[in-house]
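In: just coords:
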């Protein structure tokens, strides 16, 4: 596995469970940040996010769904405000390019060891995590406060 030597671009996401009964399944609302811009909102007519942002968004949605399933399977009750941030970076390595990802899993009120176990089990179940396993560098931050 190659490690990024120099980050060229990065896309990060923040995912939460949507409990709004008025939102239709499949609704797309992208609020992204970009270089030199604090935040921007992309509407269906003007979608131009970077690939890293799209990949991190898709991965975060898949990962947080599987995190909830793994927690239920382990009979762990999650707080309503748990979340996952994924920052996907593309960078140079040797003569080519590679990806890296940094996860921040926030589960207020649970023991760090419990969240770490859930996070690792989720990586074993999430299709995106399985697809990149052993191919990119992934770091994990656990926040329980």
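Out: Done, it's in. Keep in mind it's a predicted model, so treat the numbers as computed, not measured.
In: from here on, contacts and neighbour counts on C-alpha atoms
Out: Will do.
In: and the residue lying closest to residue 139 once chain neighbours are set aside, how many neighbours does it have?
Out: Among residues not flanking residue 139 along the chain, residue 102 sits closest, at 4.8 Å (CA to CA, 6 or more residues apart in numbering). Residues lying near residue 102 (other CA atoms under 10 Å) number 17.
In: the structure to be compared is supplied as follows:
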């Protein structure tokens, strides 16, 4: 798969200090959070962690993509939610990797329509396009 050229419309900038046990802040000051490894990984769990930040970004982005698709399809997605679960684990080569489970709840459409909307949103979402072929992403409709 080749990299396609991109016309950049917006650039987010964030800087981390002390990696997974420190602080992350955006250049505009709107995001400034303490990050700590979760207790499950031997950390204090006192702050957020990169996986939670990724889950928040992916779920918000996917919800936005779902809105784009729903407008095109004239589908009512009011009251819908998207939940992202991001798993961190060891890869066979000794490195670390991620896997994602996205679950959409779309109460105002039937299940088949919801599944079709989620599949189409997965083709539109920038996070889905960035992760496609790199990590496992499972899609479900709640």
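Out: Right, received. Where do you want to start? Computed from a prediction, not measured in an experiment: that's the story for all the values here.
In: quick revisit: so who does the residue nearest to residue 139 of the first structure touch?
Out: Counting by CA atoms under 8 Å, 6 or more residues apart in numbering, residue 102 of the first structure touches 86-88, 138-141.
In: same question, residue 125 of the second structure
Out: Residue 125 of the second structure neighbours (CA under 8 Å, 6+ apart): 61-62, 64-65.
In: please enumerate the helices of the second structure.
Out: 50-73, 111-124, 126-131 (DSSP state H).
In: same list (these) but as TSV, adding mean neighbour count and distance to residue 26 of the second structure.
Out: Output for the helices of the second structure, formatted as TSV (neighbours: other CA atoms under 10 Å; distance: least, CA to CA, whole Å):
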stretch	mean neighbour count	distance to residue 26 of the second structure
helix 50-73	18	13
helix 111-124	18	25
helix 126-131	15	19
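In: can you redo these as a markdown table with distance to residue 90 of the second structure?
Out: Listed next are the helices of the second structure as a markdown table, based on distance: least, CA to CA, whole Å:
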| stretch | distance to residue 90 of the second structure |
| --- | --- |
| helix 50-73 | 14 |
| helix 111-124 | 25 |
| helix 126-131 | 17 |
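In: the ones you listed: which one's closest to residue 95 of the second structure?
Out: helix 50-73 (15.9 Å; CA to CA).
In: does anything pack onto the closest one? Which helices or strands?
Out: strand 81-90, helix 111-124, helix 126-131 (3 or more CA pairs under 8 Å, 6 or more residues apart in numbering; DSSP states H and E).
In: with that, I have no additional questions.
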